[in-house]
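Enquirer: Sequence and computational prediction follow.
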Amino acid sequence: MGVRSVLSKPLAKWVVERQQAWMYQPAETQQRWLRQLIAGGKDTAFGRDHRFKDVQTVADFRQAVPIRDYEALKPYVERILAGESDVLWKGKPLYFAKTSGTTSGTKYIPITHDSIPNHINSARDALLNYINETGNSAFLDKKLIFLSGSPELTQKAGINIGRLSGIANHHVPAYLRTNQLPSYETNIIDDWENKLERIIDETIDQPMSLISGIPPWVQMYFDRIQERTGKLIKDVFPDFSVFVYGGVNFEPYRAKLVESIGKRIDSIETYPASEGFIAFQDSQTEEGLLMLLDSGIFYEFIAAEDYFSENPRRLTIDEVELGKNYAVIINNNAGLWGYSLGDTVKFVSREPYRLLVTGRIKHFISAFGEHVIGEEVEKALQFAMQQQPETEVVEFTVAPMVSPREGLPYHEWFIEFATPPGNPEAFARDIDNRLTRLNVYYDDLIKGAILQPLKLTSLSRGAFQRYMKSQGKLGGQNKVPRLANDRVIADELLKLTSSPV
């Protein structure tokens, strides 16, 4: 065994033991962070505007700080970009993580000297938890690849600006840099397809042991390797043993990825966002991701069904219930206050608090009052795939058809199959029947003859890649929205060749 793999084990043991101090004291840990955040932000422009000097309790904080999205935060961000200090957090941010917004255009999310450990240490600790549980550390001695955005940074007002994955790339520990791929020169290539070919050139003959990235783009990497070699990934990379992913639910992609690899391997799910690293999979046997309650963030939660009400109730970690969908609100040492992350989660454990990411609070179909969410469509699709296990899905999205040329309205499912179901009509029926069991409102609309059962449109191979390329979002950390209340994505996909099932 190499030096890295040997030394990682005592470090992993220390990190996991340290976690115990906060894992089983969630409320106390979160209260401590609220006090620290208020103290750190009281002398900022935001803190003065919101009278942080008078905040003593959670109730005081909620009275002082409203829930906000990026649009409401934007005036403060623009002051920082104009050169002002002590606006949202003391001093100036180290970075702005650049991300695309649906209404705001480009969003600039601050990352500060105090908040960067949340991003970097959390990613490290996800691997160390895995090592501590499984004893597998040998992968650290071979080659590691992170399929990510460009690490190239620009500057404005003396602040570095780039994609979160690119920023994180600058903080990979020195002891891992010697076995990290791809090279910097390859990683800064903007065009994803050109970049992917260069990545394959650099990795195809290397002892790859850990591969990390968003599942659909990892699948594209695997597909191109197989086109070149005609081999399964396990035969190209016999040392490959750990797959790290985040950003989307793995289940719709699992069958195709496992088939491409040719063997089952361990996987580690993470929940990073530009606004903060929220959770990671700390166990290969327990359901859910460990919520990181001692990492510079004070969390609040709003029940998904109350989110759009005038005065939604804000909950602390000890007030949430298991099995219920919540919108995540964060307050952190990057200067995000009452910030709605846009994600929904569901807790599956309290001791410790573990969660599942269930979707986006604004990504749902409710054209007829059904409020179908991401978790429900993913579960329905997974059920149908279990009924016809030969089926392999590349990508999918769902949109309403409100005014069809004839008949009742319906949900239209756009699916690109790697291997189509043997019986497409039964496949569509299985999805629809499972969705009626998962969502009582959808069931009522079907039974009440307000909606007809869903229609499945099978897209030609590469349709989603062509769509993402047309939007300038091919590769990196970009994801296809699962759900929409309109047909903007649907209509674009239909232009890229499709055939109804």
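Expert: Thanks, I have the structure now. Numbers count the residues shown, from 1 in each chain.

Enquirer: For the rest of this, base every contact and every neighbour count on C-alpha atoms.
Expert: Fine.

Enquirer: which residues in the stretch 351-500 of the chain form helices?
Expert: Taking DSSP state H, counting those that start in this stretch as the criterion, the stretch 351-500 of the chain carries its helices at 374-387, 424-438, 440-447, 463-470, 488-494.

Enquirer: name the helices or strands packed onto the longest one?
Expert: What it means is helix 424-438. Counting by 3 or more Cα pairs under 8 Å, 6 or more residues apart in numbering; DSSP states H and E, the packing neighbours recorded for helix 424-438 are helix 374-387, helix 440-447.

Enquirer: other SSEs contacting the longest one?
Expert: Spelled out, that is helix 374-387. If you count contacts as 3+ Cα pairs under 8 Å, 6+ apart, helix 374-387 packs onto helix 251-261, strand 353-360, helix 424-438.

Enquirer: which residues are in contact with the first one?
Expert: So that's helix 251-261. Counting by Cα atoms under 8 Å, 6 or more residues apart in numbering, the neighbours of helix 251-261 from elsewhere in the structure are 215-216, 219, 222-223, 232-234, 264, 378, 381-382, 392-395, 418.

Enquirer: One more to weigh against that first structure:
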Amino acid sequence: MSIKAFAAKVFALYVHYKNSQWIKNPVEAQERLFKQLIKRGRSTAFGKDHGFDEINTHEDFVKKVPIRDYEAFRSYIDKMREGAEDVLWPGKPLYFAKTSGTTSGAKYIPITKESIKHQIEASRNAILSYIRETGNAGFVDGKMIFLQGSPELEEKNGIKFGRLSGISAHYVPNYLQRNRLPSWKTNCIEDWETKVEAIVEETINENMTVIAGIPSWVQMYFERLKAKTGKNIGDLFKNFELFIYGGVNYEPYRSKFEALIGRKVASIELFPASEGFFAYQDSQEDRGMLLLLNSGVFYEFIKADEFFDENPKRLTLKDVELGIDYAMIITTNAGLWAYNLGDTVRFVSLAPYKIIVSGRIKHFISAFGEHVIAKEVEEAMRLAIDKTGAQVNEFTVAPQTNPPEGELPYHEWLIEFEDAPKDLDHFSQLLDDAMQKQNSYYFDLLDGKILQRLKITKIKKGGFQDYMKSVGKLGGQNKVKRLANDRELAAALYAFKLRE
């Protein structure tokens, strides 16, 4: 065993002991953190606007601070981007993580000195948990690759801007620098196809032991390696032991990955976001992720089926139950206060507190990390109708993750036309162009040849109504899902497909 592997085992035990202190006292850890956050926030513009001097309990906080999404924070964030200090958190943020747009374009999520520390620690501790549980540490002597965005950052008003993965690239610890791939030069390549080819060349003859990234991007990397060498990834990288992923559900990819690798490898699921690092899988024995309760994030939970009520009850950790979907609301040491993350989680353990990500509070598609929302598909449809004169009765959108052999995955639009466009291909192109303009992640996936352009499936007239009737949801407040992250609705609608 190398000195580095031995040191990793010792460090893993230390971190496990340190974490066990808050794991054993979860509610107390959250209450203590809540008080610390409120104390730090009192001197900020947001704290003064919301009477933080009068907040001593969670009940006070609920009365003073309503739940907000990004758009409701925009006026504060705009001031911060202009260089103002003490707006949402004392001082200025170190970074703004740029993410895909919502109703008003791109989002800029603040990252502070305090919050980036916890982001990096969580990534490290996920690997250390694996080492402690399994006793495997030899992989630290091999090469590790983290498929991520460019680490090149822009700077304005003393704050750096970039994607979260690019920001994180600046915090790889010194003891891993020699193990890390790709090279800095390759990591800065913007064009994804060019970047993947460069990564293949840099890694093809290396002793790769850890590979991390969003599954759809890693799959492309694996496919390029296999095409170039004719070997399964497990044969090419004989010591490949650990796959680390997050961002999308791995299950649709699992069988494809195991075929590409040629054997099973251990995996660790992460739950990171620009807004914070919330959980990681700390055991190979179950798929639940340990909720991080001492990492600068105070959590509130609202039952998903009550979220859109006028005054939904905001629960703290001590009130949650197993098996219920909750919208997760966060208050962080980056200055997000009662922020609606948009994700729903389900607790699979209460001792310790472990979660799985169960979906989004609103319908969405993110099978490949694209984060498509209803507004985007509806706006694309509006533009296409305006430019062609077509009339649409109803439509829904679903991902096709398992296309015919030789084809790339795509988004399938199932559309019931009242008056179909004369040129369906042109209509499809208008939809796709509008989606690319609205959603940078979708554009990147097409540009990187992860997805192909969307495809349209025509549903016969009255097909959506017939479907709703068949499931007992015709009329009233029942609505067809505008989009979904699975194919349940799409598969059911094939019974009402237009035969031409």
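Expert: Ah, there it is. Since we're looking at a predicted model, the values are computed, not measured.

Enquirer: What's the TM-score once they're superposed?
Expert: With the length set by TM-score structural alignment, normalised by the length of structure 2, the two chains reach a TM-score of 0.77; 419 aligned residues with a Cα RMSD of 3.5 Å.

Enquirer: Distance to Ala21 of structure 1 for the helices and strands packed on helix 374-387 of structure 1 - can I get that in a markdown table?
Expert: Listed next are those as a markdown table, based on distance: least, Cα to Cα, whole Å:
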| stretch | distance to Ala21 of structure 1 |
| --- | --- |
| helix 251-261 | 32 |
| strand 353-360 | 13 |
| helix 424-438 | 38 |
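
Enquirer: Among the ones you listed, which comes closest to Tyr299 of structure 1?
Expert: Proximity to Tyr299 of structure 1, assessed across these by Cα to Cα, is greatest for strand 353-360 (12.5 Å).

Enquirer: Now tell me what touches that closest one from outside.
Expert: Contacts with strand 353-360 of structure 1, where a contact means Cα under 8 Å, 6+ apart, come from 23, 249, 287-291, 325, 342-349, 373-375.

Enquirer: which one of the helices and strands packed on helix 374-387 of structure 1 is the most hemmed in?
Expert: With neighbours taken as mean count of other Cα atoms under 10 Å, these reach their highest mean count in strand 353-360, at a mean of 22.

Enquirer: Give the aligned equivalent of Asp266 of structure 1 in structure 2.
Expert: When structure 2 is aligned by TM-score structural alignment, the residue opposite Asp266 of structure 1 is Ala266.

Enquirer: What is the burial count for that match?
Expert: Burial of Ala266 of structure 2 is recorded as 12 neighbouring residues (other Cα atoms under 10 Å).

Enquirer: just Gly369 of structure 2 next, same as before
Expert: Considering only other Cα under 10 Å, Gly369 of structure 2 is surrounded by 18 other residues.

Enquirer: circling back to that earlier point, redo the helices and strands packed on helix 424-438 of structure 1 as a markdown table? Include distance to Val244 of structure 1.
Expert: Rendered in a markdown table, the data for those read as follows (distance: least, Cα to Cα, whole Å):
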| stretch | distance to Val244 of structure 1 |
| --- | --- |
| helix 374-387 | 20 |
| helix 440-447 | 35 |
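
Enquirer: report the longest strand in structure 2, please.
Expert: Longest strand in structure 2 by number of residues, with DSSP state E as the criterion: strand 339-350.

Enquirer: for the helices and strands packed on helix 424-438 of structure 1, which one ends up most surrounded?
Expert: Across those, averaging neighbours per residue (mean count of other Cα under 10 Å) puts helix 374-387 on top, at a mean of 19.

Enquirer: and that helix, how far from the chain's centre?
Expert: Centroid separation for helix 374-387 of structure 1 versus its chain: 19 Å, with Cα atoms, centre = their mean, to the nearest Å.

Enquirer: Sort out which residues of stretch 11-19 of structure 2 are buried, please.
Expert: Of the residues in stretch 11-19 of structure 2, those buried by neighbour count under the rule 16 or more other Cα atoms under 10 Å are 11-13, 16.

Enquirer: same deal with stretch 199-218 of structure 1?
Expert: Judged by neighbour count (16+ other Cα under 10 Å), stretch 199-218 of structure 1 contains these buried residues: 199-200, 203, 206-218.

Enquirer: what's around the residue nearest to His50 of structure 2 when sequence neighbours are not counted, how many residues?
Expert: Take His50 of structure 2 and drop its neighbours on the chain: the residue closest to it by Cα to Cα, 6 or more residues apart in numbering is Lys64, 5.8 Å away. Using other Cα under 10 Å, Lys64 of structure 2 has 15 other residues around it.

Enquirer: Spit out the contact partners of Lys64 of structure 2.
Expert: Applying Cα under 8 Å, 6+ apart, we find Lys64 of structure 2 in contact with 50-52, 55.

Enquirer: so whichever strand or helix holds Lys9 of structure 1 aligns onto which residues of structure 2?
Expert: Taking DSSP states H and E as the definition, one finds Lys9 of structure 1 inside helix 3-23. When structure 2 is aligned by TM-score structural alignment, the counterpart of helix 3-23 of structure 1 is residues 3-23.
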